[in-house]
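**Q** coordinates for the following, if possible.
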Amino acid sequence: MMLSELNPVALAALPVAAFKDHLRLGTGFADDGTEDALAEAYLRAALAAIEARTGKAILARDFRLELTDWRDDWAQALPVAPVSAVASVTLRDAAGGTETVAPARYALERDLHRPRLKGAGGYLPGVPAGGTVEVVFTAGFGPAWADVPPDLAQAVFLLAAEYHEHRHEAGGGRAMPYGIAALIERWRNVRVLGGGGA
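**A** As a prediction, this is how the structure comes out:
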């Protein structure tokens, strides 16, 4: 399985000014844009860390999932949530030939934690021997920061502020602070039974 992010979070979607206000950065000094670039970097790093811990795409963007076979012939769990749309399903044979699957042959089963691609009225389309299947989909709570649930938005701000506060410290490996971990706990996807069917 390989998951690729097809387009990064747009700078316009990041709340750089609000985050600078959160940090209570000084104003009235010459603005060379340095603080904006740093704020953006801390927000992107915090966003990535929170998304990795929760399995959620916080801001909407497109992803491509590439598989050598379906995990289940009836349905395939998608690795990030929430998924709002499946743009395409493409079968690729061993020689590189492609076939775009008709949207009538599959359906998105929406779920906040484990969205799935299901076969419409039966099995998912068969993956060619020695080939792959690519699923392109959109995941995220929405395109704007206002679409993000408040607890996740707060967790991103707090973690980005933590990165800002400790930016001169060498090393890493620090655990996620308890307050941030508590904010994201309800969004974490807990797998049981070895992740069967997930």
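
**Q** contacts and neighbour counts: CA atoms only from here.
**A** OK.

**Q** what strand or helix carries residue 90?
**A** Using DSSP states H and E, residue 90 sits within strand 83-92.

**Q** what residues does the residue nearest to the spatial centre of the chain make contact with?
**A** Centroid check for the chain by C-alpha atoms, centre = their mean gives residue 57 as the closest residue, at 2.7 Å. By C-alpha atoms under 8 Å, 6 or more residues apart in numbering, the contact list for residue 57 reads 51, 80, 81, 82, 139, 140, 141.

**Q** and of the residues you listed, the nearest to residue 179?
**A** residue 51 (16.3 Å; C-alpha to C-alpha).

**Q** which non-adjacent residue is nearest the closest one?
**A** Excluding its sequence neighbours, the residue lying closest to residue 51 (C-alpha to C-alpha, 6 or more residues apart in numbering) is residue 57, at 5.8 Å.

**Q** repeat that for residue 11.
**A** Per C-alpha to C-alpha, 6+ apart, closest to residue 11 is residue 40, 7.7 Å.

**Q** tell me which helix or strand that neighbour sits in.
**A** helix 34-54.

**Q** quick one: distance of that helix to the chain centre.
**A** Centroid separation for helix 34-54 versus its chain: 13 Å, with C-alpha atoms, centre = their mean, to the nearest Å.

**Q** helix/strand/coil for residue 163?
**A** Under DSSP: H, G, I helix; E, B strand; the rest coil, residue 163 falls in the helix class.

**Q** just list the residues touching it, thanks.
**A** 42, 46.

**Q** can you do 7 Å?
**A** Contact analysis of residue 163 by C-alpha atoms under 7 Å, 6 or more residues apart in numbering lists residue 42.

**Q** for residue 84, the count of nearby residues, please.
**A** 19 (other C-alpha atoms under 10 Å).

**Q** before we compare anything, build this one as well:
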Amino acid sequence: MRLTEETTLPAGALPLAGLKQHLQLGSSFALAPDQDALLDSHLRAALAVIEGRIAKALLTRNFLLVLEGWRDADAQALPLAPVSAVLSVQLIDAGGAVTLLDPARYRLIRDQHRPRLAGTGAALPEPGTGGRVELRFQAGFGESWADVPADLAQAVLLLAAEFYEYRHDGGVQMAALPARVLALIEGWRQLRVLGGGRRG
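**A** You can find the predicted model right below:
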């Protein structure tokens, strides 16, 4: 299984002003000038860490999931949530021939933690030996930072602030996520069962 982000976050998508305010309130001193690029990089790194820990896309982007075959022919679990749309499903055989599946042959089962792609009335069609599936989908809470749940938004700010504070120590102080960040994201974490297959 390989998951690739196909759209990147545009400049201004992350709460740069919010991080600046958080840092200034916490340290009681003004930030050095011309640090927007550095702060943005810390926000992007914090976002990636949080998303990886909870298997959620905080801001809406398009993703490509490549599979050698379905883990479960009835319903394939998707590795990120919340999924708002399945954009396309392609079967590519061993010779490279591409078959675009009719959307009428599958449906999205929405779930806060474990969205799935299921066949409609039958099992999902297989790509065949040596082939693969390319599944494109859209995931995220919304396009604006205001759409991100408050606890997750706060976790990103806190972690970005930690990255900024320890930016000169080579990561020694950041061997693990801070307890307050873990407390904020705990309710959003999911158990990975059967490597993405059916639960229970």
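
**Q** can you calculate the TM-score here?
**A** For these two chains in superposition, a TM-score of 0.92 is obtained (TM-score structural alignment, normalised by the length of the first structure); 194 aligned residues with a C-alpha RMSD of 1.7 Å.

**Q** before we move on, back to that, I'd guessed the residue nearest to residue 11 of the first structure sits against residue 16; true?
**A** Yes: if you go by C-alpha atoms under 7 Å, residue 40 of the first structure and residue 16 touch, sitting 6.0 Å apart.

**Q** okay, now the aligned residue in the first structure for residue 126 of the second structure: neighbour count?
**A** Under the alignment (TM-score structural alignment), residue 126 of the second structure pairs with residue 126 in the first structure. Residues near residue 126 of the first structure, counting by other C-alpha under 10 Å, number 12.

**Q** how about the contacts made by residue 126 of the first structure?
**A** So residue 126 of the first structure contacts nothing (C-alpha under 7 Å, 6+ apart).

**Q** which SS state does it fall under?
**A** Residue 126 of the first structure is classified as coil under three-state DSSP.

**Q** distance from the strand holding residue 90 of the first structure to the second structure after superposition?
**A** Its matched residues in the second structure lie on average 0.4 Å from strand 83-92 of the first structure after superposition (mean C-alpha distance after the TM-score superposition for the first structure).

**Q** by contact count, what packs against that strand?
**A** Secondary-structure packing of strand 83-92 of the first structure (3 or more C-alpha pairs under 7 Å, 6 or more residues apart in numbering; DSSP states H and E): strand 98-100, strand 132-139.

**Q** mean shift of the longest one relative to the second structure?
**A** Per the superposition on the second structure, strand 132-139 of the first structure and its aligned residues are separated by 0.4 Å on average (mean C-alpha distance after the TM-score superposition for the first structure).

**Q** quick check: the closest residue to residue 120 of the first structure other than its chain neighbours vs residue 193 of the first structure, distance?
**A** Of all residues not flanking residue 120 of the first structure in the chain, residue 106 sits nearest, at 4.6 Å (C-alpha to C-alpha, 6+ apart). According to C-alpha to C-alpha, to the nearest Å, residue 106 of the first structure stands 27 Å off from residue 193 of the first structure.

**Q** between the two, which one's more packed in?
**A** Taking neighbours as other C-alpha under 10 Å, residue 106 of the first structure and residue 193 compare with residue 106 leading, 22 against 7.

**Q** which residues are in contact with that one?
**A** 117, 118, 119, 120, 124.

**Q** any chance of JSON lines for those residues, columns neighbour count?
**A** What follows is those, written out as JSON lines (neighbours: other C-alpha atoms under 10 Å):
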{"residue": "117", "neighbour count": "19"}
{"residue": "118", "neighbour count": "21"}
{"residue": "119", "neighbour count": "18"}
{"residue": "120", "neighbour count": "16"}
{"residue": "124", "neighbour count": "20"}
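
**Q** and those, which is closest to residue 95 of the first structure?
**A** For the contacts of residue 106 of the first structure, the nearest to residue 95 of the first structure is residue 124 (21.4 Å; C-alpha to C-alpha).

**Q** measure that closest one to residue 118 of the first structure for me?
**A** 6 Å.

**Q** same check on residue 61 of the first structure?
**A** Residue 61 of the first structure is 21 Å from residue 118 of the first structure, by C-alpha to C-alpha.
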